[in-house]
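Chemist: One predicted model, sequence on top.
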Amino acid sequence: MERPVRIAVQLQPQHADYPQIRDAVARAEDAGVDVVFNWDHFFPLDGDPDGKHFECWTMLGAWAEATSRVEIGALVTCNSYRNPELLADMARTVDHISGGRLILGIGAGWFERDYREYGYDFGTPGTRLADLRQALPRIRSRWERLNPAPTREIPVLVGGGGERKTLRYTAEHADIWHAFGSLETIRHKSAVLDRHCADVGRDPSRIERSTAVRRRPEDVAEGLLDAGVTLFTIGSSGPDYDLDLMRRWVAWRDAR
């Protein structure tokens, strides 16, 4: 399957007031980006650890109304914070509000402060991954039973690179895999994902490959394309939400 190259921006919901975030979403959509992500945390991940921060899914509902073209989603939702059936219903609702533009990004969770201060059991990497494994089919099962049903088959994005478990779950359940690490790491883990796909009888070309980029496209794009990546995400934090690097990637996409 030949996939189009797509550009995303992750507008990190930290160190900003909501009007600044809403303005950044509008600027990103106007600039031609394909996907606008936020993230699912309760505190900033850099800068002042007690700085301004907003919740993920209520924000996605607002973005669904504030945008008309871009896909939206979390990069990524922490599976631990919501019951799988509830998350499925939330995703279905934002899917309808947006007219079928939601991506359900999901991962096992890792940021201990979120868990500790909001009363979730942090457990271990193994228990969090086990929870993710059982949540993924429950989410799809709930979608099949909801009335009204989702407007489309909501794409599931799994973020992570654990070779034995996370990539196996990706092969079984995901439409998009978000990779972390160097070009060499992405190449290696993508090959591991392909092997898991073979084991579960899945065509690996059905899974879109995604990663974050922090450099100019002329510096890194061709290597990542050669490794199979077609969804490139540029991060931007408040309060200013500088989108210059995102615009360079959009221009590169359009010039191909």
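Modeler: Good, I have the coordinates.
Chemist: CA atoms for contacts and neighbours, from now on please.
Modeler: Will do.
Chemist: ok, which stretches of the stretch 51-200 of the chain are helices?
Modeler: 56-66, 84-98, 112-118, 125-145, 166-173, 183-200 (DSSP state H, counting those that start in this stretch).
Chemist: and the closest residue to Asp242 other than its chain neighbours, how many neighbours?
Modeler: Of all residues not flanking Asp242 in the chain, Ser236 sits nearest, at 6.3 Å (Cα to Cα, 6 or more residues apart in numbering). Counted with other Cα atoms under 10 Å, residues neighbouring Ser236 total 22.
Chemist: Name all residues that make contact with Ser236.
Modeler: Neighbour list for Ser236: Val9, Gln10, Leu11, Gln12, Asp242, Leu243 [criterion: Cα atoms under 8 Å, 6 or more residues apart in numbering].
Chemist: helix, strand or coil for it?
Modeler: strand (DSSP: H, G, I helix; E, B strand; the rest coil).
Chemist: Next, Ala251: secondary structure please.
Modeler: Following three-state DSSP, Ala251 is assigned to helix.
Chemist: Quick check: the gap between it and Ala174.
Modeler: Distance of Ala251 to Ala174, computed by Cα to Cα, to the nearest Å: 29 Å.
Chemist: Comparison target, given below:
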Amino acid sequence: MTRPVRIAVQLQPQHADYAQLRDAVLRAEDAGADVVFNWDHFFPLSGDPDGKHFECWTMLGAWAEQTSRVEIGALVTCNSYRNPDLLADMARTVDHISGGRLILGIGAGWFERDYTEYGYEFGTAGSRLADLSHALPRIKERWARLNPAPTRDIPVLIGGGGERKTLRYTAEHAAIWHGFADLETLRHKSAVLDAHCADVGRDPGEIERSVAVRGNPGEIGEGLVAAGATLFTVSASGPDYDLSTLHEWIAWRDAR
């Protein structure tokens, strides 16, 4: 399967007033981004740890109304924070609000402060991964029972590079795999994912490969494409949401 190269931006919902986030979403869509992501945390991950911060899924509902073309989603939703059936219903609702533009990004969770301050059991990496493995089929089962049904087969994006479990779950359930990978790591992880696909009887070409990127696309972009990546995500933080790197990657995409 030949996929188009797509460019995404993660607008980190930290250190900004909501008006600044709203403006950044509009600028990203107008610039030509293909996907706009936020993240699912309760506190900033950089800068002042007690700085301004907003909740993920409430924001996605607003973005669904504000935008008209870009896909939207969390990079990524923490599975631990919501009952899987509720999350499925939330995703279905945002899918309808957006006219079929939601990506359900999901992962097992890792940021201990979120858990402790909001009263979730942190557990272990193994227990959180086990919870994710149980949640993924429940989400799809709930989608099949909802009325109205989702507008489309909502693409599931799984984030993370754990080779024994996370990439196995990706092979079983996901339409997109997202990693934080340099070129050699991307090649290795993709090969592991391909092997899991063979084990579960799935065409690995059905899973889009997504990577977080920094730097000059002219220097690293083509190598990543050759290694199988087609979705490239840059990031921007509040309060200013500098989208200059996004513009560079969009220009590289369009010049191809």
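Modeler: Sure, I can see it. Note that this is a predicted model, so its numbers are computed, not measured.
Chemist: Please state their TM-score.
Modeler: Once superposed, chain against chain, the TM-score is 0.99 (TM-score structural alignment, normalised by the length of structure 1); 256 aligned residues with a Cα RMSD of 0.4 Å.
Chemist: on that earlier part again, what distance do you get for the residue nearest to Asp242 of structure 1 to Ser98 of structure 1?
Modeler: Note on Ser236 of structure 1: its distance to Ser98 of structure 1, by Cα to Cα, is 23 Å.
Chemist: try Gln12 of structure 1
Modeler: Gln12 of structure 1 is 20 Å from Ser98 of structure 1, by Cα to Cα.
Chemist: Grab the nearest non-local neighbour of the most centrally placed residue in structure 1.
Modeler: Nearest residue to the geometric centre of structure 1 (Cα atoms, centre = their mean): Leu75, 2.8 Å. Closest residue to Leu75 of structure 1 apart from its sequence neighbours, by Cα to Cα, 6+ apart: Trp39 at 5.0 Å.
Chemist: Quick one: map the one you found onto structure 2.
Modeler: Aligned against structure 2 by TM-score structural alignment, Trp39 of structure 1 finds its counterpart in Trp39.
Chemist: isn't that match right up against Pro13?
Modeler: Yes - Trp39 of structure 2 lies in contact with Pro13 (Cα atoms under 8 Å); the separation is 7.1 Å.
Chemist: more neighbours, the two?
Modeler: Higher neighbour count among Trp39 of structure 2 and Pro13: Pro13, with 30 against 22, using other Cα under 10 Å.
Chemist: Tell me which residues touch that one, please.
Modeler: Applying Cα under 8 Å, 6+ apart, the residues near Pro13 of structure 2 are Leu21, Asn38, Trp39, Pro44, His53, Phe54, Glu55, Cys56, Ser237, Gly238.
Chemist: tell me the contacts of the last one?
Modeler: Remark: with contacts taken as Cα under 8 Å, 6+ apart, Gly238 of structure 2 is in contact with Leu11, Gln12, Pro13, Gln14, His15, Ala16, Gln20, Leu21.
Chemist: Could you provide those residues in JSON lines, with additional columns for secondary structure and distance to Ile207 of structure 2?
Modeler: Converted to JSON lines, these look like this (DSSP: H, G, I helix; E, B strand; the rest coil; distance: Cα to Cα, whole Å):
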{"residue": "Leu11", "secondary structure": "strand", "distance to Ile207 of structure 2": "24"}
{"residue": "Gln12", "secondary structure": "strand", "distance to Ile207 of structure 2": "25"}
{"residue": "Pro13", "secondary structure": "coil", "distance to Ile207 of structure 2": "28"}
{"residue": "Gln14", "secondary structure": "strand", "distance to Ile207 of structure 2": "30"}
{"residue": "His15", "secondary structure": "coil", "distance to Ile207 of structure 2": "34"}
{"residue": "Ala16", "secondary structure": "coil", "distance to Ile207 of structure 2": "34"}
{"residue": "Gln20", "secondary structure": "helix", "distance to Ile207 of structure 2": "34"}
{"residue": "Leu21", "secondary structure": "helix", "distance to Ile207 of structure 2": "30"}
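Chemist: Kindly give a single PyMOL line that selects the buried subset of those residues.
Modeler: This is how PyMOL selects the buried members of these, with burial counted by 16 or more other Cα atoms under 10 Å:
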select buried, resi 11+12+13+14+15+16+21
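Chemist: Can you add distance to Gly61 of structure 2 and give the contacts of Gly238 of structure 2 back as TSV?
Modeler: Formatted as TSV, the contacts of Gly238 of structure 2 follow (distance: Cα to Cα, whole Å):
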residue	distance to Gly61 of structure 2
Leu11	15
Gln12	16
Pro13	14
Gln14	18
His15	20
Ala16	18
Gln20	17
Leu21	14
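Chemist: Which one of the contacts of Gly238 of structure 2 is nearest to Ala108 of structure 2?
Modeler: Ala108 of structure 2 lies nearest to Gln12 out of the contacts of Gly238 of structure 2, by Cα to Cα, at 18.9 Å.
Chemist: one step back: what residues are shared contacts of Trp39 and Pro13 of structure 2?
Modeler: Joint contacts of Trp39 of structure 2 and Pro13 (Cα under 8 Å, 6+ apart) are Cys56.
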